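>>> Need a 3D model of the sequence below.
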Amino acid sequence: MVYSGVLTKMQTEFLEPIQYYLVFKDDFLHVNQLLNKNLSLTLVGHECLSCGLDREIYRQGFCKSCFFDKPIAGDWIMRPELSTAHLGIADRDLEYEKSVQLQPHIVYLANSSNVKVGVTRKSQVPTRWIDQGAHEAIEIVEVPNRYLAGITEVALKDYVADKTNWRKMLKNEIDDESLQDWRLRLKEYIPEEAKVYFIENNNETHLNFPVEQYPEKPKSLNLKKEGNYSGKLVGIKGQYLIFEDQTVFNIRANEGLVVDINV
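Okay, here's the model as predicted:
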């Protein structure tokens, strides 16, 4: 059977194990049910996630024009410390920026390939941790806006990583760490403006991914270059599909591609 649509990040449910869904306009796939089945992926076009036009995807699922013009792709998305809605100052669209920036945000520690610090909206917990392939995570502070979360992350990344090594994450080369100990060690480095928001009593969240075989030497599939690929699905972790031949495909990094998936 062939499923067709525009790739967007997989939707998830926090269950044992994590449940994954690919959602298209007219179809959806429960990806967990495809484990141990052969899939064929074929690139058939592009569709910008903002304007919907068939334009080459530039970054984050957007064409070049939308990436530089639309508020959903502002610099503050990737660098929350640049947020200015709390000051009433617009970047691209103040009303949109208020709707996203002026809501509770979490600064957290997650362990995927290593312990790292990150920022997400409170409403995106634990989705953000699932997307990063973290097997454990814990909140540090809950602040009322994105700016405070951003300056806290900037302060803490002098003492802990802020990036995930995707190869180590997919190979499952991970060490269990006491995130409780980590957050207590980092507490003194939280900026004064955010110290009052430190979460005093907290527990780690543990996540279990549906992976039957981890790749020893993961090879990233470039569907834009290859055009098509076929393989047996043996795992899903983060936003990656893992295949038996050690090929891995990052759904999030390929948002905006229009594909046929033959099951």
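>>> Going by C-alpha atoms from here, please, whenever you check contacts or count neighbours.
Will do.
>>> Can you say which helix or strand has F249 in it?
In the assignment (DSSP states H and E), F249 maps to strand 247-250.
>>> Excluding chain neighbours, give the residue nearest to the residue most central in space within the chain in space.
The geometric centre of the chain, computed from its C-alpha atoms, lies nearest to D131 (C-alpha atoms, centre = their mean), at 3.8 Å. Distances taken as C-alpha to C-alpha, 6 or more residues apart in numbering place G238 nearest to D131, at 4.2 Å, with adjacent residues excluded.
>>> Let me know the distance separating the residue nearest to the centre of the chain from N262.
In this structure, D131 lies at 24 Å from N262, with C-alpha to C-alpha, to the nearest Å as the measure.
>>> go on, R252?
Applying C-alpha to C-alpha, the value for R252 to N262 is 20 Å.
>>> Between those two, which has more neighbouring residues?
When R252 and N262 are compared on other C-alpha atoms under 10 Å, the one with more neighbours turns out to be R252, at 17 against 14.
>>> Go ahead and confirm that one touches Q239.
Yes: with the criterion set as C-alpha atoms under 8 Å, R252 and Q239 qualify as a contacting pair; they are 6.0 Å apart.
>>> To compare against the first, here's the next sequence to fold:
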Amino acid sequence: MQYEGVLRKMQTEMGSPIQYYMLFEDDFLNVNQLLNKEVQIEFIKYQCLNCGKDLPIFRQGFCKSCFFETPSAGDWIMRPELSTAHLGKEDRDLEYEKKVQLQPHIVYLANSSNIKVGVTRKSQVPTRWIDQGAHEAIEIVEVPNRYLAGITEVALKDHIGDKTNWRKMLTNNVDDEDLVTWRNKLKEYIPEEAVDYFIDNNQETHMEFPVLQYPEKVKSLNLTKTPIYKGILKGIKGQYLIFEDNTVFNVRGSEGYYVGIGII
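Next up is the predicted model:
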């Protein structure tokens, strides 16, 4: 069976375990059904997620020119504290920025490889946690716009990390933590503008990933260097496919790659 199309981050559905889907233009694939099967991934061409041209992908699924022009790749995406739509100030496209920035946002703690603080739109909970491979997470504050979430994250980063060790996450070398205790401990560092939005009555959310075998030492698949790869799928965690030979493939990191996926 063969599927073909441009890679985008896998869609997910909360469950025990989490369900993963690859969506293509004319088809979709429930990736969980490929566990224990031999899968072939073949890189065919590039397809920028913005202009659709066959140009090398620069970052986030975009070719270089689109990355620096499209409003969905503005600096405020990665650095929410740079958001300005609440002031009526445009970065690249004010209407787009208002739509994304002026909605409820969550500042959270997630435990993937270690406890980290992060920001996401409320509508993206728990999707964001799943994408990061977090096995547990908890909300700290819910604020009305992205800017407030951003300055809260910046303040908390002085007291807790904001990065995930993806190799550690994929080998499942992680410890459980009491996120409620961590949330309460961090309250005193929340900026004055956001402290009234603190959440003090919630519990951890736990995620169960469809993994049959974790890699002992991860080997990352780069489709530009290895355009055809075959392997037996043993798990899915975060946005990674995990194969029996310890190879891992970052689907989100390969957005904008047009591929063929065959089940052998």
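>>> How alike are these chains, TM-score-wise?
Both chains were compared after superposition, and using TM-score structural alignment, normalised by the length of structure 1 their TM-score is 0.99; 263 aligned residues with a C-alpha RMSD of 0.4 Å.
>>> For N208 of structure 1, give me its contacts.
16-18, 135 (C-alpha atoms under 8 Å, 6 or more residues apart in numbering).
>>> Neighbour-wise, give me the winner out of the residues you listed.
H135 (23 neighbours).
>>> Pull the contacting residues for the residue nearest to it when sequence neighbours are not counted.
What sits nearest to H135 of structure 1 in space, not counting adjacent residues and going by C-alpha to C-alpha, 6+ apart, is L207, at 4.8 Å. Contacts were defined as C-alpha under 8 Å, 6+ apart; by that measure L207 of structure 1 touches 14, 16-18, 130, 134-136.
>>> now the helices: where do they sit in structure 2?
For structure 2, applying DSSP state H gives helices covering 64-67, 75-78, 94-101, 127-131, 146-156, 166-170, 179-186.
>>> mean per-residue distance, the fourth one to structure 1?
The reference is to helix 127-131 of structure 2. Aligned to structure 1 and superposed, helix 127-131 of structure 2 gives a mean residue distance of 0.2 Å (mean C-alpha distance after the TM-score superposition for structure 1).
>>> Would you mark the buried spots in stretch 145-162 of structure 2?
By 16 or more other C-alpha atoms under 10 Å, the buried positions in stretch 145-162 of structure 2 come out as 145-154, 156-157, 160, 162.
>>> these two touch, right, the residue nearest to D131 of structure 1 and R128?
No: if you go by C-alpha under 8 Å, G238 of structure 1 and R128 don't touch, sitting 9.2 Å apart.
>>> quick one, which of the two is more surrounded?
Remark: of G238 of structure 1 and R128, G238 carries more neighbours, 26 against 18, as counted by other C-alpha under 10 Å.
>>> K195 of structure 1 versus that one, what's the distance?
31 Å.
>>> Equivalent analysis for C48 of structure 1, please.
Using C-alpha to C-alpha, which is the criterion applied here, C48 of structure 1 is 40 Å from K195 of structure 1.
>>> Comparing these two, which residue is more hemmed in?
Here C48 of structure 1 and K195 are set side by side on neighbour count (other C-alpha under 10 Å), and the busier one is C48, at 26 against 16.
>>> So what's the residue count around the one in structure 2 that sits across from E192 of structure 1 in the alignment?
In structure 2, the residue paired with E192 of structure 1 is E192, using TM-score structural alignment. By the other C-alpha under 10 Å criterion, the neighbourhood of E192 of structure 2 contains 10 residues.
>>> Make CSV out of the buried residues of stretch 145-162 of structure 2 and add distance to W76 of structure 2.
As requested, the buried residues of stretch 145-162 of structure 2 are exported to CSV (distance: C-alpha to C-alpha, whole Å):
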residue, distance to W76 of structure 2
N145, 12
R146, 9
Y147, 9
L148, 12
A149, 11
G150, 9
I151, 12
T152, 14
E153, 13
V154, 13
L156, 18
K157, 17
I160, 21
D162, 16
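>>> Quick one: neighbours of the nearest residue to E136 of structure 2 once chain neighbours are set aside, just the number.
Once flanking residues are discounted, E136 of structure 2 sits nearest to H206: 4.4 Å by C-alpha to C-alpha, 6+ apart. Residue neighbour count, defined by other C-alpha under 10 Å, stands at 16 for H206 of structure 2.
>>> any idea how far S254 of structure 2 is from H206 of structure 2?
H206 of structure 2 sits 27 Å away from S254 of structure 2 when distances are taken as C-alpha to C-alpha.
>>> Now do the contacts for A149 of structure 1.
The neighbourhood of A149 of structure 1, defined by C-alpha under 8 Å, 6+ apart, consists of 80-81, 105-107, 119, 142-143, 194.
>>> Closest to S220 of structure 1 out of those residues?
Checking those against S220 of structure 1 by C-alpha to C-alpha gives V119 as the nearest, at 26.1 Å.
>>> any idea how far the closest one lies from I140 of structure 1?
Between V119 of structure 1 and I140 of structure 1 the distance is 10 Å, computed by C-alpha to C-alpha.
>>> Same question for E192 of structure 1.
Counting by C-alpha to C-alpha, the gap from E192 of structure 1 to I140 of structure 1 is 14 Å.
>>> same check, this time on T120 of structure 1
Using C-alpha to C-alpha, one obtains 12 Å as the distance from T120 of structure 1 to I140 of structure 1.
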